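> need a structure here:
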Amino acid sequence: SRGRSPAPRSRNQPQGPSEMAGRAANDEVDMGEIKNVVIDDYSKGKASSTRGGTTLRPIAPTSASVGPVVHVLLGLITVVVLVCLGLGAAIYVEVKDSNGGADCDGLANQVSALQDKVSQTEASCTAAFTSEVYTFEVHKQKFPSCLRPPGYPNHAWTDILAEAEGSTVNFYSWDGSNQTNSWIDYWLKPRVADYFNINLVRVGIDDTAKAVDIVRTEVNQNNAAGSVGLIWINGDNFAVMKNENLLYGPWADRAPNSVSFDFLSPAIALDKGIATDGLEMPYNLAQSVFITTLSQAERPKTIPELVDWVKGSGQGKFTYSQDFTGQLLVRFFFHEYAGGPEVFTSPYDNNGPMAALYAQRAPLVWAKLNEIAPFLHTSADGTKYPDEHPQVEDLFANGDIQLDVSYGTSDAATKIEAGLYPPTTKGYVLDSGTISNTNFVAIPINAASKPGCMVVGNYIAQLESMFSRAQPERWGSLQSLNPKAPHIANTGWLEAFDYVETQSHSSTPTVEELAAGRLGELHVSYVIKIEEDWKANVLNAP
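Model prediction:
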């Protein structure tokens, strides 16, 4: 162990999940004396009980879970690097083209030899994955395998904790919700200060692309102590950062709390069609809902019914914003009139078959959106499409509109409890379903304190953190945890989350309704294309 471990937390260890479920909203929602979970040898493929604990079958570090190890790039110079962090094995293969004087005829043999070493390393990593103990105690957690984040080849997690102590982490987060801001400022910030002596600073932004621009500029200036730490991110911003090599990692699928997620599931392995590759830690599972004060008989239950309602009895009672929440509504129309991921099965390709299909079907979407445009709510200053979704929420709160769409599953309940929305407000799922996706936190490649960022990111994935975000009075967000993970399924945590769900406000759709109506997202290339074309064909239409 390198350096000293962080000082123990000042508070008493919190209570267990069975007791947490019934606590009042203003009480602590921490974890308690929960049984340790023993990770048995993967090769045995079975569970055994130890001191009342439950075995956790680890994810075998195969090529699928470890991520791409071998990359052969055509060009002047290709460097293939494999590092099995923790075992201290580093392999470098340099390949030059024939003009550089190297023997490229031996490339296949070199790659084959490298693959053999990869297999040997994976076997060693699996063998080392024996009798490790997963614990909920934040100062005793361990890396779940021999794999380590880049730059920390021989570190234990306690070494990461020690290096993180005293650091400052700037958390760039969307600033459009008082609820999410409050969770960071008043729940997360004091706990990471107490547990890890980390100063967490929330930096509110109205567009994540601004954080991406800051990172890009600092990287281009060779600033190795970047001002951006964690970023709340997904979709096109993640795609841009990954494509431009602006992200640090893989780290998320190697952190101690990675065992609470299934990193091979499509909801986590892909971010709007882009492989996450351990560069992002799951934050929340977002499923959109429609929010209304209309009676059940009056409310539109499909997009075609919404079109009819807006043109009929709902004239002036609906609008949508220009930001990412408004674009969610646009994609609902795209799913209905052009098709979803089941139709657009591969990324948008300029001059290819997907581009041709898009060109054929997208005009139907713009036609329908333009069809309802004359009947949307228009403010006194002539604004038809508000810049940001909070402006739409204000219209709803004032009774100016009767229908909205939101990524917040519990938004109606939260605003009713806050006295902002009338008690008759109801969140619901369309008969045709509603779009869902996962959002994440990521670390820029030039973050000033990568240990601090990893520690905060890992704690965001702590079950007590997820539980607090699931509480409707705090946030009410869905969580993307793996319910089959034994340390979740067999220690009372599922019952705790179930309790929160059963205590949900009557205005919130049931878990069953949400699960039955969950629609997948289009590939990020379409998300970007749709937004651009909406601006050209609807927002700025002549």
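> for the rest of this, base every contact and every neighbour count on C-alpha atoms.
Will do.
> residues near the residue nearest to residue 425 when sequence neighbours are not counted, how many?
Spatial nearest neighbour of residue 425, chain neighbours left out: residue 293 (4.6 Å); criterion: C-alpha to C-alpha, 6 or more residues apart in numbering. Neighbourhood size, residue 293 [other C-alpha atoms under 10 Å]: 20.
> quick check: residue 293 touching residue 404?
No. Counting by C-alpha atoms under 8 Å, residue 293 sits too far from residue 404 to count as a contact (9.7 Å).
> and the residue nearest to residue 425, how far from residue 299?
For residue 293, the distance to residue 299 (C-alpha to C-alpha, to the nearest Å) stands at 8 Å.
> here is the second sequence; please produce its structure so I can put it next to the first one:
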Amino acid sequence: MTIPRRRHRRRRPTLAVVTAAASLLALAGCSAPDASSPEAYTDWDQVLEDARGQTVQLWMYGGDDQGNAYVDDVLAPAVAEYGVTLERVPVTDTRDALNRVFTELQAGRDDGSVDLVWVNGDNFRTGKEADAWRCDWTGLLPSMANTDPNDPLLQSDFGTPVDGCEAPWHKAQFTLVYDSAAVPDPPTTLAGVLDWAAAHPGRFTYPAPPDFTGSVFVREVLASVSGGADAVPTAFSQDAYDELTPALWDRLAALAPNLWRGGDTYPANESELGQLFADRQIDMTMTYGPATLTGLVADGTYPADTRVLTLEDGTVGNASFLGLPVNSDAAAGAMVVADVALSAEQQAKKAEPDVWGQFPVLDLSALSAEDRALFDALPSSPVVPSYDVLSRNAHGELAAEWVPALDDGWRQNVLSR
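Here you go, the predicted structure:
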């Protein structure tokens, strides 16, 4: 469904931070994990022994067909070789998984039904602040040796230190995409994209926040109107918000009448935006998963002249992770799943465009020649440049507190105008 643009008078920006307040208050009385938790493991062989026979429930966003198929058809059989049964639990919002953890912790359950969560950003921060994640366990995973300990995307998750509380799974790079037949002279900066959209009424739009793709687009515009990503402090403060966002809201509100359907309605998510591009109703789209573009062009879903728009000012890059709730009763099995998912074999398979097309989190220079060959053999794409090109001039994510504040500000000052 699309998001209608309501018309009300402008309201002053206010801060709306998703805190899950009731759950967090309840968690204040929860005890810390006992000696049977993963923090007590010092030997990987013991983890493997305890994991055998366990069933691990992985809660993850269920709207990505390729991701679902990868977990069911590739990852699950791989962990089954260790005697672990992996069950995927689809959710429409990662907060659903976190709320289940909070509810079970509040009830005092130490046999939680959530064993792993595909997570990053504000959900990770909220869980960490509530002591809902097990920490200091990822260093025991053998596959962690093939990651770069100094990689900033793996050290900090939207400004929140990872601290061994989640295992890296894959990287993402926000990417703008265009139909080169319709846009023969594409812009080279985000400001140029906005100018192009204003000059071509109805041929551009973006998903409505809080959809994660729409949210990151708004953050990219914030960086552009502020003079660059370095001009926006990573840490959130109300003073920085009040200083920087008026120009953002003015720019997006001025652009709105030139958007698809006059800005009266917005796609609800990246999938709806992609469908508009596939139907040739718009000439640009955007995604966190550009590797999937190859298949969409090959099967005729997207125009044959679809290309990636590389911007001089760069775009946001981040990583997503697997978080292990503190009350999981299959902690050893969850650790095995996280380790297998991080292996060179799984990272390379998951990077194949026709499998899932996700960028690996491994340091390829640290791999053996045999493992490096798995990545060297990945097919090149006529549509998508390499990750090195995509991530050129990339900038990191803002702290998680920025996200709900900007989402709420967009609703008040753009959607409601």
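> picking that back up, and the residue nearest to residue 425 of the first structure, how far is that from residue 177 of the first structure?
Separation of residue 293 of the first structure from residue 177 of the first structure (C-alpha to C-alpha): 21 Å.
> over to residue 168 of the first structure?
Counting by C-alpha to C-alpha, the gap from residue 168 of the first structure to residue 177 of the first structure is 23 Å.
> now do the same contact list for the counterpart of residue 119 of the second structure in the first structure.
By TM-score structural alignment, residue 119 of the second structure lines up with residue 233 in the first structure. Residue 233 of the first structure makes contact with 208, 439, 440, 441, 442 under the criterion C-alpha atoms under 8 Å, 6 or more residues apart in numbering.
> just residue 402 of the first structure next, same as before
Residue 402 of the first structure sits next to 292, 293, 294, 314, 317, 318, 396 when contact means C-alpha under 8 Å, 6+ apart.
> in strands, which of these appear?
residue 292 (DSSP state E).
> the contacts of residue 402 of the first structure: which two are farthest apart?
Across the contacts of residue 402 of the first structure, the longest distance by C-alpha to C-alpha is 13.3 Å; it joins 314 and 396.
> neighbour count: those two, which is higher?
Between residue 314 of the first structure and residue 396, counted using other C-alpha under 10 Å, residue 396 has the larger neighbour count: 24 against 21.
> can you tell me which residues contact the more buried one?
Here residue 396 of the first structure is in contact with 402, 403, 404, 421 (C-alpha under 8 Å, 6+ apart).
> same question for residue 453 of the first structure.
By C-alpha under 8 Å, 6+ apart, the residues touching residue 453 of the first structure are 164, 169, 229, 230, 443, 447.
> what about it, distance to residue 377 of the first structure?
Counting by C-alpha to C-alpha, the gap from residue 453 of the first structure to residue 377 of the first structure is 43 Å.
> what helix or strand is residue 171 of the second structure on?
If you go by DSSP states H and E, residue 171 of the second structure is part of strand 166-173.
> would you map the strands across the stretch 251-400 of the first structure?
Using DSSP state E, counting those that start in this stretch, the strands of the stretch 251-400 of the first structure run over residues 270-271, 274-275, 280-287, 289-292.
> dump those strands to a markdown table, plus mean neighbour count and distance to residue 410 of the first structure.
Listed next are the strands of the stretch 251-400 of the first structure as a markdown table, based on neighbours: other C-alpha atoms under 10 Å; distance: least, C-alpha to C-alpha, whole Å:
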| stretch | mean neighbour count | distance to residue 410 of the first structure |
| --- | --- | --- |
| strand 270-271 | 22 | 23 |
| strand 274-275 | 18 | 28 |
| strand 280-287 | 25 | 10 |
| strand 289-292 | 25 | 9 |
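> in TSV: these, plus distance to residue 427 of the first structure.
Shown next, in TSV, are the strands of the stretch 251-400 of the first structure (distance: least, C-alpha to C-alpha, whole Å):
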stretch	distance to residue 427 of the first structure
strand 270-271	26
strand 274-275	30
strand 280-287	12
strand 289-292	4
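> work out which residue lies at the spatial centre of the second structure.
Against the mean C-alpha coordinate of the second structure, by C-alpha atoms, centre = their mean, the closest residue is residue 320 at 5.6 Å.
> just say helix, strand or coil for that one.
Here residue 320 of the second structure is recorded as strand under DSSP: H, G, I helix; E, B strand; the rest coil.
> got the contact list for it?
118, 119, 120, 168, 169, 170, 171, 172.
> from the contacts of residue 402 of the first structure, which is closest to residue 481 of the first structure?
Distance to residue 481 of the first structure, by C-alpha to C-alpha, is smallest for residue 292 among the contacts of residue 402 of the first structure, at 29.4 Å.
> residue in the second structure matching the closest one?
Matched by TM-score structural alignment, residue 292 of the first structure corresponds to residue 178 in the second structure.
> neighbours of residue 238 of the first structure, how many?
With other C-alpha under 10 Å as criterion, residue 238 of the first structure counts 30.
> contacting residues for it?
Contacts of residue 238 of the first structure (C-alpha under 8 Å, 6+ apart): residue 271.
> isn't there a strand covering it?
No. Residue 238 of the first structure is assigned helix when assessed by three-state DSSP, not a strand.
> where in the second structure does stretch 518-526 of the first structure fall?
Residue span in the second structure matched to stretch 518-526 of the first structure, by TM-score structural alignment: 394-402.
> which stretch among the strands of the stretch 251-400 of the first structure comes nearest residue 462 of the first structure?
That would be strand 280-287 among those, by C-alpha to C-alpha, at 10.3 Å.
> need the residues that contact that closest one.
251-253, 258, 268, 407-409, 434-443, 457-458, 460-461, 477-480, 514, 518.
> go with 6 Å
252, 407, 435-442, 478-480 (C-alpha atoms under 6 Å, 6 or more residues apart in numbering).
> the helix or strand where residue 231 of the first structure lies: how far from the chain's middle?
Using DSSP H and E, residue 231 of the first structure sits within strand 230-233. Here strand 230-233 of the first structure is found 9 Å from its chain centre; the criterion is C-alpha atoms, centre = their mean, to the nearest Å.
> check the mean deviation of that strand from the second structure.
When the second structure is overlaid, strand 230-233 of the first structure sits 0.5 Å from its aligned residues on average, using mean C-alpha distance after the TM-score superposition for the first structure.
> buried set for that strand?
Buried positions in strand 230-233 of the first structure, judged by neighbour count with 16 or more other C-alpha atoms under 10 Å: 230, 231, 232, 233.
> would you list those in a markdown table and tack on distance to residue 109 of the first structure?
Converted to a markdown table, the buried residues of strand 230-233 of the first structure look like this (distance: C-alpha to C-alpha, whole Å):
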| residue | distance to residue 109 of the first structure |
| --- | --- |
| 230 | 41 |
| 231 | 41 |
| 232 | 43 |
| 233 | 41 |
